[in-house]
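Enquirer: Build me a model from this:
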Amino acid sequence: MKIKLTSVIVDDQDKALKFYTEILGFVKKSDIPVGKYKWLTVVSPEGPDDIELALEPNDNPAAKTFQQALFEQGIPLTAFFVDDIQEEYERMRKLGVVFSKEPTKMEWGAFAIFEDTCGNLIQIQQV
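Expert: The predicted structure follows:
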């Protein structure tokens, strides 16, 4: 058994696609209309056949409540790994990304938390 797909809840799929590709550097893999939404996934350019990230619309009231509660509590919805957290932090800040937590060193490595413009806090970490 292995993980091939995971998802983030987003308040606007088009805005999410723009942020996740133009700012974070992911690559669009799937963009298939499904009613008023779409099956929309992105992948890392470093592993285009690895794990896909679905940009799921938060149209479900439970999803909206969950997303809002995590955001208000300062809890990241997911985490992405980077090779150099300081370099990635500086690159993203120059692009206007808002960080709620600057790079912080821990015993296991370092992490930072940013807003994805789609209703989520996302953590980046370096091990």
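Enquirer: C-alpha only now, for contacts and for neighbours.
Expert: Noted.
Enquirer: so is Leu70 in a helix, a strand, or just coil?
Expert: helix (DSSP: H, G, I helix; E, B strand; the rest coil).
Enquirer: all strands for this protein, in order.
Expert: Taking DSSP state E as the test, the strands found in the chain are 5-10, 27-34, 37-43, 52-57, 78-81, 99-106, 109-115, 121-126.
Enquirer: how about this one, so we can line them up?
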Amino acid sequence: MIRHVQSFAIFVNDLDRATAFYRDALELPINKQGSFGLELFHEPPHVGIHPAVHPDSKALVGRHTGITFHVPGLLHFSGTLHDRGVKFLTEPTKMSWGVMAMIADPEGNVFALWDDEVPPDET
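Expert: This is a model prediction of the structure:
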């Protein structure tokens, strides 16, 4: 019987650059690290950052991952991400259900950032 999602995999060509991005720019916690790459987050579901060594995994570098990270205070944190050089494909946008932005890692892997708290409009 399937219990839960254990992990998602993201493939990269430059593991050192990816480590700096996910650890330093995004401030994501590293649970494990080794020749396999990185395992982010201390509890499942984990996000695995893996070197693209096989032809099938090389084809998956630089794609939309379908992963959405929950970021409380996204409007504020996006300023920090800009300062750290994170590439925004879509700036944080207020919608009726929350705030969403799209970013890419240095390899072109795309993620959504989401905050379910819609801040009031400043007047």
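Enquirer: Minimum distance to Thr21 of the first structure: which of the strands of the first structure has it?
Expert: Nearest to Thr21 of the first structure, of all the strands of the first structure, is strand 27-34, at 5.6 Å by Cα to Cα.
Enquirer: Report all helices and strands that that closest one contacts.
Expert: strand 37-43 (3 or more Cα pairs under 8 Å, 6 or more residues apart in numbering; DSSP states H and E).
Enquirer: If we use 10 Å, what do you get?
Expert: helix 13-18, strand 37-43, strand 52-57 (3 or more Cα pairs under 10 Å, 6 or more residues apart in numbering; DSSP states H and E).
Enquirer: looking at those, which is buried most?
Expert: Across those, averaging neighbours per residue (mean count of other Cα atoms under 10 Å) puts strand 52-57 on top, at a mean of 22.
Enquirer: State the span of the second structure onto which it is aligned.
Expert: Taken onto the second structure by TM-score structural alignment, strand 52-57 of the first structure occupies residues 46-51 there.
Enquirer: Check the mean deviation of that stretch from the first structure.
Expert: Here the mean offset of stretch 46-51 of the second structure against the first structure after fitting is 1.3 Å, by mean Cα distance after the TM-score superposition for the first structure.
Enquirer: follow-up on the earlier one: in TSV, list the helices and strands packed on strand 27-34 of the first structure along with distance to Ser30 of the first structure.
Expert: Shown next, in TSV, are these (distance: least, Cα to Cα, whole Å):
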stretch	distance to Ser30 of the first structure
helix 13-18	11
strand 37-43	5
strand 52-57	9
